[in-house]
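S.K.: The sequence and its predicted three-dimensional model are supplied below.
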Amino acid sequence: MKEATVAPTYARFDYIVIGGGTSGCALAATLSHNANVLVLERGSSPYDNPTAMDKENLINTLVNVTPNSWSQPFISEDGVYNIRARVLGGDSVLNAGFYSRAEKDYVEEAEWEMEKVEAAYEWVERKLVFEPQVMGWQSAFKNGLLEAGVIPYNGFTYDHINGTKIGRYDLRRSWP
């Protein structure tokens, strides 16, 4: 990894991937087996500070919105305060590894081709996503959400649906 300011003024790549999120990293890793690939990511690397990804530091990582942090605050179009990632690995680095598909209404509103979207999801899920073994702290977290009224409990699913669910991905599985 290098800062863009120290990159050579001329370089040749077979592919340039914009965004080092869940899909961008998996795509770049796959393409790099047979091609030269450049990944452009606006944020830093989560590997610079591995303790920030520890479950004990989840809240601290989310609330740290200083200019060099992984979390960037924003307000959605409907006025909801939220956090998005500015780090290699994307939002999945910040959200405890949860992965979900976009709602069908979102895909339609974005005017994306549903067949291509489905194919992309299937590719990412083959490369990255797996059903986790639920550990004690995850059960406690899930039970806390349910007790706080985040219902219904939806179990393990890739669908982006309201309620409490279990989801996980492991970006490292995509790298050789």
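M.R.: Received, thanks. Residues are numbered from 1 along each chain as shown.

S.K.: use CA for all of it now, contacts and neighbours both
M.R.: Noted.

S.K.: Surely residue 142 and residue 164 touch.
M.R.: Yes - when contacts are counted by Cα atoms under 8 Å, residue 142 is listed as touching residue 164 (6.9 Å).

S.K.: Okay, residue 120 and residue 26: tell me how far apart.
M.R.: When distance is defined by Cα to Cα, to the nearest Å, residue 120 is 11 Å away from residue 26.

S.K.: neighbour count winner among these two?
M.R.: residue 26 (22 against 13; other Cα atoms under 10 Å).

S.K.: Distance of the more buried one relative to residue 62?
M.R.: 24 Å.

S.K.: likewise residue 119?
M.R.: Going from residue 119 to residue 62 by Cα to Cα gives 31 Å.

S.K.: More neighbours: these two, which one.
M.R.: residue 62 (20 against 11).

S.K.: Ignoring the adjacent residues along the chain, who's closest to the more buried one?
M.R.: Using Cα to Cα, 6 or more residues apart in numbering and skipping residues adjacent in sequence, the residue nearest residue 62 is residue 71, 5.9 Å away.

S.K.: Show me what the longest helix along the chain packs onto, helices and strands only.
M.R.: If you go by DSSP state H, the chain has its longest helix at helix 114-127. Counting contacts by 3 or more Cα pairs under 8 Å, 6 or more residues apart in numbering; DSSP states H and E, helix 114-127 packs against helix 22-31, helix 104-109.

S.K.: take the one below as the second:
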Amino acid sequence: MPATLIAEHVASVALPDPAVQVEDLSNGERAVALYASDMPARYRVSRGDLALLTFWIVQGAARLGLDELYRSAAYASGYRRLRAAGWATPEQDAAHACRFSSASRLERAERLAAVVTYRVAMTPEARERGRRTLVERACDCAGTGWAAFDMGDGTDALQACPGHNPNGHAVLGAGVTA
């Protein structure tokens, strides 16, 4: 992982890439880009700051590169789903903390990304990418998308993994889902 997500920045290392458009980024990607940008840790949005926020998003996206930005946003999404469902393991907690060392900065970046998303639409491709989840480290489902749990009466049932199978699609065989 680039050090950009671990250390806070005091100066811009490069001018933002004009080829990166905020409209082409999902809300999660916008949040990760803000996290990696020169945005001050305690920044508070004010009326008329949309241009500054979009500048930081483009700056963070250029700093990380689009592939890493997409991957980090998908990991953040997968972890958020696992944590919300009570499925996050200590190893996943550690991986997330390593990727995003400042929880308060990430929370602020997510809130500010939502402000931008309210004002700046995203392309259908970005919206689709925003639904993507990835899981770092071992998962209770072992990557299958399903894990057994005790029903309380001695029988086991399968539960969809919120990180690997967030939509709960049943596998019917030969890769077909219902």
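M.R.: Nice, I can see it. Bear in mind that the values here come from a model prediction, so they are computed numbers and not experimental data.

S.K.: what TM-score do we get after superposing?
M.R.: Here the TM-score for the pair of chains, by TM-score structural alignment, normalised by the length of the first structure, is 0.26; 84 aligned residues with a Cα RMSD of 5.5 Å.

S.K.: Now do the SS call for residue 148 of the second structure.
M.R.: Three-state call for residue 148 of the second structure (DSSP: H, G, I helix; E, B strand; the rest coil): strand.

S.K.: Please identify the most buried of the helices and strands packed on helix 114-127 of the first structure.
M.R.: Mean neighbour count (mean count of other Cα atoms under 10 Å) peaks for helix 22-31 among those, with a mean of 20.

S.K.: Look up how far residue 155 of the first structure lies from residue 40 of the first structure.
M.R.: Computed with Cα to Cα, the distance linking residue 40 of the first structure and residue 155 of the first structure is 35 Å.

S.K.: my bad, should have said residue 91 of the first structure
M.R.: Taking Cα to Cα, one finds residue 91 of the first structure at 21 Å from residue 155 of the first structure.

S.K.: burial measure for residue 173 of the second structure, as a count.
M.R.: By the criterion of other Cα under 10 Å, residue 173 of the second structure has 7 neighbours.

S.K.: How about the contacts made by it?
M.R.: Taking Cα atoms under 8 Å, 6 or more residues apart in numbering, we find residue 173 of the second structure in contact with no residue.

S.K.: So the residue nearest to residue 62 of the first structure sits against residue 83, correct?
M.R.: Yes - applying Cα under 8 Å, one finds residue 71 of the first structure in contact with residue 83, separated by 6.0 Å.

S.K.: Give me the common contacts of those two.
M.R.: Common neighbours of residue 71 of the first structure and residue 83 (criterion: Cα under 8 Å, 6+ apart): residue 62.

S.K.: Looking at these two, which has the bigger crowd around it?
M.R.: Per other Cα under 10 Å, whichever of residue 71 of the first structure and residue 83 has more neighbours is residue 71, with 24 against 19.

S.K.: Tell me where the longest helix sits in the second structure.
M.R.: Taking DSSP H as the criterion, the second structure has its longest helix at helix 66-84.

S.K.: Strands along the second structure, start to end?
M.R.: Assigned by DSSP state E, the second structure shows strands spanning 146-150, 156-160, 171-173, 176-177.

S.K.: Take these and write them to TSV, including distance to residue 50 of the second structure.
M.R.: As requested, the strands of the second structure are arranged in TSV below (distance: least, Cα to Cα, whole Å):
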stretch	distance to residue 50 of the second structure
strand 146-150	42
strand 156-160	39
strand 171-173	44
strand 176-177	41
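
S.K.: quick one: which of these is nearest residue 70 of the second structure?
M.R.: Judged by Cα to Cα, the one of those that comes nearest to residue 70 of the second structure is strand 156-160, at 23.7 Å.

S.K.: relative to strand 146-150, how tilted is the closest one?
M.R.: 140 degrees (axes from the mean of the first three to the mean of the last three Cα atoms, to 10 degrees).

S.K.: Double-check residue 31 of the second structure against residue 113; I have them as touching.
M.R.: Yes - with contact defined as Cα under 8 Å, residue 31 of the second structure reaches residue 113; the gap is 5.0 Å.

S.K.: Same drill for these two, tell me which one is more crowded.
M.R.: The neighbour count for residue 31 of the second structure versus residue 113, taken as other Cα under 10 Å, is higher for residue 31 (29 against 26).

S.K.: can you tell me which residues contact the more buried one?
M.R.: Counting by Cα under 8 Å, 6+ apart, residue 31 of the second structure touches 57, 73, 106, 109-113.

S.K.: Out of the residues you listed, which end up buried?
M.R.: Using 16 or more other Cα atoms under 10 Å as the burial test, the contacts of residue 31 of the second structure include 57, 73, 106, 109-110, 112-113 as buried.

S.K.: What ranges does the second structure have for its helices?
M.R.: For the second structure, the helices defined by DSSP H cover 27-36, 50-64, 66-84, 90-99, 103-119, 124-129.
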